[in-house]
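**Student:** Okay, structure incoming, though there's no sequence with it:
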């Protein structure tokens, strides 16, 4: 299982890649995509431009299970990756380059899981 050291993680198996002072790309981890199985559909529930921490913003449908995408923090949606809808199974082959959203937030890195924290979580 691949877990890059340079990313941040959430307890809900999302990864966050810092791409600016306050911006992050968000996707699901390799662990999550393996649990879900072959991904057939990704649906976003984005009526507003803002996400609230802990509130689901979408669903990933796979062969093994359905996976809720839960907002990692209060944030503003800057961009939605429309390419995910064309071939969602690309997430299975390259989960760390298939991002869902770009978010802008003032979250502190201390509020996210580090590589070590995430490894410990998935091993228990």
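**Tutor:** Right, received. Where do you want to start? Only a predicted model underlies this, so the values are computations on that prediction, with no experimental measurement involved.

**Student:** make it CA atoms for all contacts and neighbour counts henceforth
**Tutor:** Fine.

**Student:** which helices and strands does whichever helix or strand residue 78 is part of pack with?
**Tutor:** Using DSSP states H and E, residue 78 maps to strand 75-80. Counting contacts by 3 or more Cα pairs under 8 Å, 6 or more residues apart in numbering; DSSP states H and E, strand 75-80 packs against strand 50-51, strand 101-104.

**Student:** In a helix, residue 119, correct?
**Tutor:** Yes - checked against DSSP: H, G, I helix; E, B strand; the rest coil, residue 119 lies within a helix.

**Student:** hold the first one in mind and look at this next one:
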């Protein structure tokens, strides 16, 4: 498994969450997830303004091998989506930790503390292998 950025929090469903300086949370999928999917060919993102609950389906990522749901790691309002992924979904394969899918304004920032650390997430991935 590749290096896991320690400044991110992880969901066991393979999303990562990064707390931004403005208090918003960027969400993407882990390197482990994109490797399992293979070449990403399409990303369906949530609508800006949509309210999401932690664990709720927020979108879909499709690859040449499979389609997989993307879940919100924390509750909040979608304040931005990464429009680049509509035209170049393969960015997810090239830069899984640089290619965020959407940003949330969290309704309860403490939910971030319930997510996994990099070490705990690595243990989840190792257990799946």
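**Tutor:** It's in. This structure is a prediction, so every number in the text was calculated from the model and none was measured.

**Student:** ok, back up a step: next, the mean deviation of the strand holding residue 78 of the first structure compared to the second structure.
**Tutor:** Superposing on the second structure and averaging over aligned pairs (mean Cα distance after the TM-score superposition for the first structure), strand 75-80 of the first structure comes out at 0.9 Å.

**Student:** how distant is that strand from the center of its chain?
**Tutor:** Here strand 75-80 of the first structure is found 13 Å from its chain centre; the criterion is Cα atoms, centre = their mean, to the nearest Å.

**Student:** end to end, how far does stretch 47-67 of the second structure reach?
**Tutor:** The straight-line separation of the ends of stretch 47-67 of the second structure (Cα to Cα, to the nearest Å) is 19 Å.

**Student:** and it, which residues are buried?
**Tutor:** Within stretch 47-67 of the second structure, the residues scored as buried using 16 or more other Cα atoms under 10 Å are 51-54, 58-59, 61-63.

**Student:** Kindly report the same for stretch 108-127 of the second structure.
**Tutor:** 109, 112, 115-118, 121-122, 124.

**Student:** Nearest to residue 70 of the second structure, out of these: which one, please.
**Tutor:** Among those, residue 115 lies closest to residue 70 of the second structure (Cα to Cα), at 15.3 Å.

**Student:** can you tell me which residues contact that closest one?
**Tutor:** 9-11, 73 (Cα atoms under 8 Å, 6 or more residues apart in numbering).

**Student:** Let's have those residues in JSON lines, adding distance to residue 96 of the second structure and neighbour count.
**Tutor:** As requested, the contacts of residue 115 of the second structure are exported to JSON lines (distance: Cα to Cα, whole Å; neighbours: other Cα atoms under 10 Å):
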{"residue": "9", "distance to residue 96 of the second structure": "14", "neighbour count": "24"}
{"residue": "10", "distance to residue 96 of the second structure": "13", "neighbour count": "28"}
{"residue": "11", "distance to residue 96 of the second structure": "15", "neighbour count": "24"}
{"residue": "73", "distance to residue 96 of the second structure": "16", "neighbour count": "32"}
